[in-house]
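Trainee: Sequence first, then the predicted structure, then my questions.
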Amino acid sequence: MTAKIRTQRRIQSIDVGFRLIRVLEGASGKLPLSKIAELADMPASKAHLYMASFVQAGLVEQDPVTMRYGLGRYALQLGAAAMRQLDVAQVSREALDMLQSETGLLVFLTVWGNRGPVIIAKVDATVEVLVSVRVGHVLPLYQAATGRVYLAYKARSAIQHVETRERPVDATLKQRAEESLALIRQRQLAFSDSQINAGFASISAPIFDYAGEIAAAVTALGMKNDIDIDPQGRTAQRVHAAAVEVSRKLGCPPDVLREDFADPISNDRKSA
């Protein structure tokens, strides 16, 4: 019984201490002890003991001139380590399942591989889709909505080797794809209509990491009759929402994500 009580007290102590860390996390700058204690709803004398321990551990640092407190270097190291350990497939699983449930479409997740966008996870459509989509499949850059998402966000130096190895595409198709990249960045969405498989359409959205760089892309694919490729339609909004949800879990800065869903070219369904 005694051991159980000690363990419980220790957990409670951590919970109390991290109320102070959360105050510092939400602050726009360093704060005086009195303000930290007030926001954490605890006496300043108690807060001081915790802060002293956090300073010693490197989680918190104190300005020697102003005596104000802020997060320390070790807090930054912990955050960076947490980001490195995030598995985008695992983080995306719930959003992919929800997107498939809401749309009934085939949904898949891609990351950038040495041969281009490669599918690493998928959720099958409610109705069988008569097109080959398998984990490990690499998608083309110019014909696929998914590929054009990476064209829009990856540095050209990082994709030149893939462009060189891809089969030559129609010059007109390539030009239209290039011209669509600015609009894809505005929408944070790309669309494909019968450009790989006749009768099929897809919508793809970028997923961003903690640095605001593209980490993956989520795509919904279906028969043209089953998928609404209106940039302001419900399917587009749901694909975008799934990408935003995963991006936030990866620590994406809020200012990177598109919040306003008003389409910059409301009647343009094919240029992207």
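Mentor: Alright, I've got the coordinates. Here the structure is a predicted model, which is why all the values come from computation and not from measurement.
Trainee: only C-alpha atoms for contact and neighbour calcs from this point on.
Mentor: Fine.
Trainee: Tell me where this structure has helices.
Mentor: Taking DSSP state H to define them, one finds helices in the chain at 2-26, 33-40, 44-57, 73-85, 88-103, 145-153, 156-165, 171-187, 234-249.
Trainee: Can you tell me which of those is most buried?
Mentor: Comparing those by mean neighbour count (mean count of other Cα atoms under 10 Å), helix 145-153 ranks first with a mean of 26.
Trainee: hmm, back to that, make CSV from the helices of the chain and add distance to Val138 to it.
Mentor: Shown next, in CSV, are these (distance: least, Cα to Cα, whole Å):
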stretch, distance to Val138
helix 2-26, 40
helix 33-40, 50
helix 44-57, 46
helix 73-85, 24
helix 88-103, 16
helix 145-153, 9
helix 156-165, 11
helix 171-187, 18
helix 234-249, 20
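Trainee: here's the one I want to compare it with:
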Amino acid sequence: MQKDGANEKYFLGSVKNAIRILKLYSRPKQEYGITEIAHQLDIHKTTVHRLVTKLCSKGFLEQNPHTKRYHLGLSILGLSGLVTTHYEIYRVSLHVLKPLVDELGETAHLAILEDQHIVYLHKIECRHPVSLMSSIGQRNPALKTGVGKVILAYQPQEYIQHVIAKSGPYHCEKTEAQIRAELDQIKKQGYSIAKEEISNGIVSIGAPVKDYTGKVIAGISVVGPLDRIKKMKTGFLVDKIIKAAAEISENLGFYETKQKAASLERN
């Protein structure tokens, strides 16, 4: 146990120092050498060299071949793009999800897909919430949630295969053929329903959110107890959730009629 604790402390220390190195570049100066970084942050040069080498290998830093100093790499731009995109999805969904929760009386989520999991970007509780396995930032298996399935259904086949292969025991009660058939049906109908798959007595209905290109980049879901959901007609719930997802998609620049017109012109 003591050894594990020491390893964890070492790992966290390395992460902290790597972040400190990257934060140096928030200053006007664009390039730093190993000695400068060590002096600025009061870190041993050997440690700085090791961390800079690792950051370079992942594309977060690059070495100028002429000055031998280091500047930010393109991976930083990729991360900033993700942050901007996720923030935009979060921002435009706020005024859509709240009225949806008020009207339906059940909890709503906004989520994105990360590997074989979904991550919740937003959650709005209803007036009579139940215990759910969800919170902002939490990860759940995509194949066990309504929102996860509806996002996954629109992904490329190779990505779906990757998720199925990595999900392991999360879908052991279904064959790969059954999972693929379910995802095909979800894509065809434009929504998903997950009944008691991640929590007993809980139903989740999901719909896809698209960006301006028509790519599904997120999803929303309404989640509630089976007995309360049964009291409302499924068709009514599905219609409201699909319309809310479409409104968020429009706020992101996607218009169904425009996409259909463009498709007809290409054909």
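Mentor: Done, it's in. The model shown is predicted, which means the values in this text are computed figures rather than measured ones.
Trainee: Once they're superposed, what TM-score comes out?
Mentor: Put the two chains on top of each other and the TM-score (TM-score structural alignment, normalised by the length of structure 2) is 0.59; 176 aligned residues with a Cα RMSD of 2.7 Å.
Trainee: Looking at the helices of structure 1, which is nearest to Ala198 of structure 1?
Mentor: Nearest of those to Ala198 of structure 1, taken as Cα to Cα: helix 145-153 at 14.2 Å.
Trainee: mean distance, the closest one to its aligned residues in structure 2?
Mentor: For helix 145-153 of structure 1, the mean deviation from structure 2 after alignment is 1.4 Å (mean Cα distance after the TM-score superposition for structure 1).
Trainee: hmm, back to that, list just the one of the helices of structure 1 that sits closest to Val118 of structure 1.
Mentor: helix 145-153 (9.6 Å).
Trainee: Show me how far that closest one is from its chain's centre.
Mentor: 15 Å (Cα atoms, centre = their mean, to the nearest Å).
Trainee: for stretch 229-236 of structure 2, same thing?
Mentor: Distance, centroid of stretch 229-236 of structure 2 to centroid of chain: 28 Å (Cα atoms, centre = their mean).
Trainee: ok, and what's touching that stretch?
Mentor: Val203 (Cα atoms under 8 Å, 6 or more residues apart in numbering).
Trainee: buried ones in that stretch?
Mentor: Of all the residues in stretch 229-236 of structure 2, those buried under the rule 16 or more other Cα atoms under 10 Å are Ile229.
Trainee: before we move on, what about stretch 114-127 of structure 1?
Mentor: 116-125.
Trainee: Report the distance from that stretch to the chain centre.
Mentor: Using Cα atoms, centre = their mean, the offset of stretch 114-127 of structure 1 from its chain centre is 17 Å.
Trainee: and what of stretch 134-153 of structure 1?
Mentor: 17 Å.
Trainee: now stretch 208-227 of structure 1
Mentor: 10 Å.
Trainee: quick one: it aligns where in structure 2?
Mentor: The alignment of stretch 208-227 of structure 1 onto structure 2 (TM-score structural alignment) covers residues 210-229.
Trainee: Report the buried residues of that stretch.
Mentor: In stretch 210-229 of structure 2, counting by 16+ other Cα under 10 Å, buried: 210-211, 216-225, 229.
Trainee: Going by distance to Asp102 of structure 2, which of these wins?
Mentor: Looking across those and measuring by Cα to Cα, the closest to Asp102 of structure 2 is Val222, at 11.5 Å.
Trainee: Do I have it right that the closest one meets Asp102?
Mentor: No - using Cα atoms under 8 Å, Val222 of structure 2 makes no contact with Asp102, being 11.5 Å away.
Trainee: sorry, back to before: looking at the helices of structure 1, which is closest to Ser194 of structure 1?
Mentor: Per Cα to Cα, nearest to Ser194 of structure 1 of the helices of structure 1: helix 145-153, 10.6 Å.
Trainee: Now for Leu110 of structure 2: which residues touch it?
Mentor: 90, 93, 120-123, 218-221.
Trainee: Distance of whatever residue of structure 2 lines up with Gly251 of structure 1 relative to Thr84 of structure 2?
Mentor: Correspondence of Gly251 of structure 1 to structure 2, assessed by TM-score structural alignment: Gly253. Gly253 of structure 2 sits 15 Å away from Thr84 of structure 2, going by Cα to Cα, to the nearest Å.
Trainee: How about Arg91 of structure 2?
Mentor: Arg91 of structure 2 is 10 Å from Thr84 of structure 2, by Cα to Cα.
Trainee: before we move on, what about Ser135 of structure 2?
Mentor: Ser135 of structure 2 is 21 Å from Thr84 of structure 2, by Cα to Cα.
Trainee: now swap in Val216 of structure 2 and tell me
Mentor: Counting by Cα to Cα, the gap from Val216 of structure 2 to Thr84 of structure 2 is 16 Å.
Trainee: Likewise for Pro225 of structure 2?
Mentor: 34 Å.
Trainee: can you check Ala218 of structure 2 too?
Mentor: Ala218 of structure 2 is 14 Å from Thr84 of structure 2, by Cα to Cα.
Trainee: List the contacts of stretch 134-144 of structure 1.
Mentor: 115-122, 146-148, 150-151, 163, 166, 169, 173-174, 177, 192, 195-196.
Trainee: repeat that with 6 Å
Mentor: Contact with stretch 134-144 of structure 1 is made by 117-121, 147-148, 195, as judged by Cα atoms under 6 Å, 6 or more residues apart in numbering.
Trainee: and what of stretch 3-21 of structure 1?
Mentor: Contacts of stretch 3-21 of structure 1 (Cα under 6 Å, 6+ apart): Ala40.
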